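In: got a predicted model here, sequence first, then my questions.
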Amino acid sequence: MTYVIAEPCVDVLDRACVEECPVDCIYEGGRMLYIHPDECVDCGACEPVCPVEAIFYEDDVPAEWADYTRANVDFFDDLGSPGGASKTGKVAKDDPMVAGLPPMGEDH
C-alpha cells in the first residue's frame, strides 16, 4: 500500500508535501506531483500538509479519482526507481490521463 496524489493537485503543484516527505518519494511531473509507490514508506506525513487535499491512502482514494492510483504507478514506468526526487528534478511529462485534462487549478 502507498499514498496517492489525485486530481486536486493537477496544475496546482503546491510542493508542501515534497518538503514534508522524509524519504523524498514525491516527484514533480509537468502538471502534477506523483508518489513513487515503491519508495513511499507509508508514513503519511504528506497528507495533512496538502493545501488542496489531493493526497489519499491508497484504500481511501475517492471513487471518482480511482484512476489516479494507476497514474501514480504508471508515471514511473520509464523513470524507474531513481531513489529520490531531489536527484531527478522536474520530469517533463505526465501520465497520459493527466496530460489530456483541460487546464485546472485555482487560476482556471
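Out: Noted; the coordinates are in hand.

In: from here on, just use CA atoms for contacts and neighbour counts.
Out: Fine.

In: number of residues surrounding Leu101?
Out: By other CA atoms under 10 Å, the residues close to Leu101 number 12.

In: against that first model, consider the following:
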Amino acid sequence: MPYVVTQACVDIKDRSCVIECPVDCIYEGDRMMYIHPDECIECGACEAVCPTSAIYYDVELPAEDENFRTVNADFFAELGSPRGAKKVGKAPDVPFVAALPPGGA
C-alpha cells in the first residue's frame, strides 16, 4: 500500500488531497478520505498538500497510526477497484472509523 490516510483526517476531510491527486484515487468516506492502494501512482502530491499531516507513505506510518494501513485496505475490500473516485461518490466508512468518537479522538 503506497500512501495511507490516518486518524488526523477523521471529521476534517479538507479535500486538498483530492484536488491535487492526478489519478483520482482518493475516495471519500462519511468521515475520512481513503487512498486506493492499487490506483495510487505514489507521486506524493496528496501528502504534500494535506493541512493536517494525515497522509503518510506506507513505510513511514507513525506507530500510533499503524492500524490505519488495515483501515484503508478494508475500505476497498468491498468497494473493489472502480478506477476513479468520482465514479463512486461518498461511501460508508469501515466500522472502526464509523465508531470513533467525534473529532476522531
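Out: Received, thanks. Fair warning: this is a prediction, and the values are worked out from it, not measured in the lab.

In: can you map out the helices along the second structure?
Out: 16-20, 45-49, 67-79, 95-98 (DSSP state H).

In: please convert the ones you listed to CSV, extending it with distance to Ala8 of the second structure and mean neighbour count.
Out: Shown next, in CSV, are the helices of the second structure (distance: least, CA to CA, whole Å; neighbours: other CA atoms under 10 Å):
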stretch, distance to Ala8 of the second structure, mean neighbour count
helix 16-20, 13, 18
helix 45-49, 12, 19
helix 67-79, 11, 17
helix 95-98, 11, 14
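
In: now for those, which one comes closest to Val5 of the second structure?
Out: Nearest to Val5 of the second structure among those is helix 67-79; the distance by CA to CA comes to 7.0 Å.

In: so where in the first structure does that closest one end up aligned?
Out: Mapped onto the first structure using TM-score structural alignment, helix 67-79 of the second structure covers residues 67-79.

In: which outside residues touch the matching stretch?
Out: 4-7, 34-37, 58, 61, 94-95, 97-98 (CA atoms under 8 Å, 6 or more residues apart in numbering).
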